[in-house]
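# Here's a sequence, model it:
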Amino acid sequence: MEESQEKVIIVEGLADKKRVNKIVSEPVTIICTNGTIGLSKMDELEEMLSEKDVYLLLDADKAGEKLRKLFKKEFPEARHLYIDRGYRAVETTPYQQLAAVLLSANIDVHLQYLNP
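This is a model prediction of the structure:
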């Protein structure tokens, strides 16, 4: 069987990164945009992310939607993962909910986060 490409999850903040990192049980790279992203950073990311499976896990707010639009334009092949709008932010989404979102994208998670 062919080795799958490296997975990269893009989140907004450090708290998001820590939360996702705790749940994921396979080696993934988690990149923080720190809320906003400039053109030079986007160019840097384009170079770094070519040939990788890119997932976007952004907040369900205006800033998150703005980032999502930008990534849709620059990385049309990226998979968009969505949290329930009621939680608004990745960092406040319950572990169980995040684990289900990640698992639905074929990202391995620690099983204890799937149980209520």
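
# contacts, neighbours, all on C-alpha from now
Will do.

# Start from the N-terminal end of this protein and give the strands.
Using DSSP state E, the strands of the chain run over residues 7-11, 28-32, 53-57, 79-81.

# now these in JSON lines, with distance to residue 98?
Converted to JSON lines, the strands of the chain look like this (distance: least, C-alpha to C-alpha, whole Å):
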{"stretch": "strand 7-11", "distance to residue 98": "12"}
{"stretch": "strand 28-32", "distance to residue 98": "15"}
{"stretch": "strand 53-57", "distance to residue 98": "10"}
{"stretch": "strand 79-81", "distance to residue 98": "10"}
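
# Reformat the ones you listed as TSV; add mean neighbour count.
Conversion of these to TSV gives the following (neighbours: other C-alpha atoms under 10 Å):
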stretch	mean neighbour count
strand 7-11	21
strand 28-32	16
strand 53-57	21
strand 79-81	16
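
# this one as well, want them side by side:
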Amino acid sequence: MNPSTEIVIIVEGLSDKKKIMQLVKEPVEVICTNGTIGLSKLDELVEELEGRDLFILVDSDSSGDKLRKQLKREFPLARHLFIDRKFKEVATAPLEHLAQILLRARIDIHAQYLHKG
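As a prediction, the model looks like this:
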């Protein structure tokens, strides 16, 4: 954990994390749940993430929906980011689509991933 970064994004898998890290220009911490998260790990996160800007970006499928519900209970102040359901997974969503979602959340993105015009 890097408490010096204000922004934290929770994703499901390592491929999601790599994709987000590729897009983001400012220092952010991306945490992988690997699809599920145990209660002890969740308790740990609740303490560590207190006072930081927390975003939830999980897949648009049943396991992502289940994880989102669990995270919503534990982190009521987190902002939820949603990919278009047609892409289903963060890892398979186009970089430009993810860049737009992050930009709308006021997260600084590398300019080459933003649509021109």
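
# that older thread, quick one: which of the strands of the first structure is nearest residue 94 of the first structure?
In terms of C-alpha to C-alpha, the element of the strands of the first structure nearest to residue 94 of the first structure is strand 53-57, at 14.1 Å.

# Mean per-residue distance, the closest one versus the second structure.
Here the mean offset of strand 53-57 of the first structure against the second structure after fitting is 0.3 Å, by mean C-alpha distance after the TM-score superposition for the first structure.

# Which secondary structure elements does that strand sit against?
Identification of packing neighbours for strand 53-57 of the first structure by 3 or more C-alpha pairs under 8 Å, 6 or more residues apart in numbering; DSSP states H and E yields strand 7-11, strand 79-81.

# So residue 82 of the first structure is in contact with residue 101, correct?
Yes. In this structure residue 82 of the first structure lies within contact range of residue 101 using C-alpha atoms under 8 Å: 7.2 Å.

# In the second structure, which residues correspond to stretch 102-109 of the first structure?
Counting by TM-score structural alignment, stretch 102-109 of the first structure falls onto residues 102-109 of the second structure.

# By residue count, which helix of the second structure is the longest?
The single longest helix within the second structure, with elements called by DSSP state H, is helix 62-74.

# Now do the buried residues in that one.
In terms of neighbour count (16 or more other C-alpha atoms under 10 Å), helix 62-74 of the second structure has its buried residues at 64, 67, 68, 71.

# ok, now stretch 81-93 of the first structure?
Applying 16+ other C-alpha under 10 Å to stretch 81-93 of the first structure flags 81, 83, 88, 89, 90, 91, 93 as buried.

# And the last one? What does it align with in the second structure?
The reference is to residue 93 of the first structure. Per TM-score structural alignment, residue 93 of the first structure is aligned with residue 93.

# give the contact list for its match.
Residue 93 of the second structure makes contacts with 83, 87, as judged by C-alpha atoms under 8 Å, 6 or more residues apart in numbering.

# same deal with residue 58 of the first structure?
Contacts for residue 58 of the first structure (C-alpha under 8 Å, 6+ apart) come out as 10, 11, 12, 64, 65, 67, 68, 81, 82, 83, 89, 90.

# try residue 11 of the second structure
Shown in contact with residue 11 of the second structure (C-alpha under 8 Å, 6+ apart): 17, 30, 31, 32, 33, 56, 57, 58.

# ok, the fourth one to residue 10 of the second structure distance?
Look at residue 32 of the second structure and residue 10 of the second structure: by C-alpha to C-alpha, to the nearest Å, they are 6 Å apart.

# The second one too?
Distance of residue 30 of the second structure to residue 10 of the second structure, given as C-alpha to C-alpha: 6 Å.
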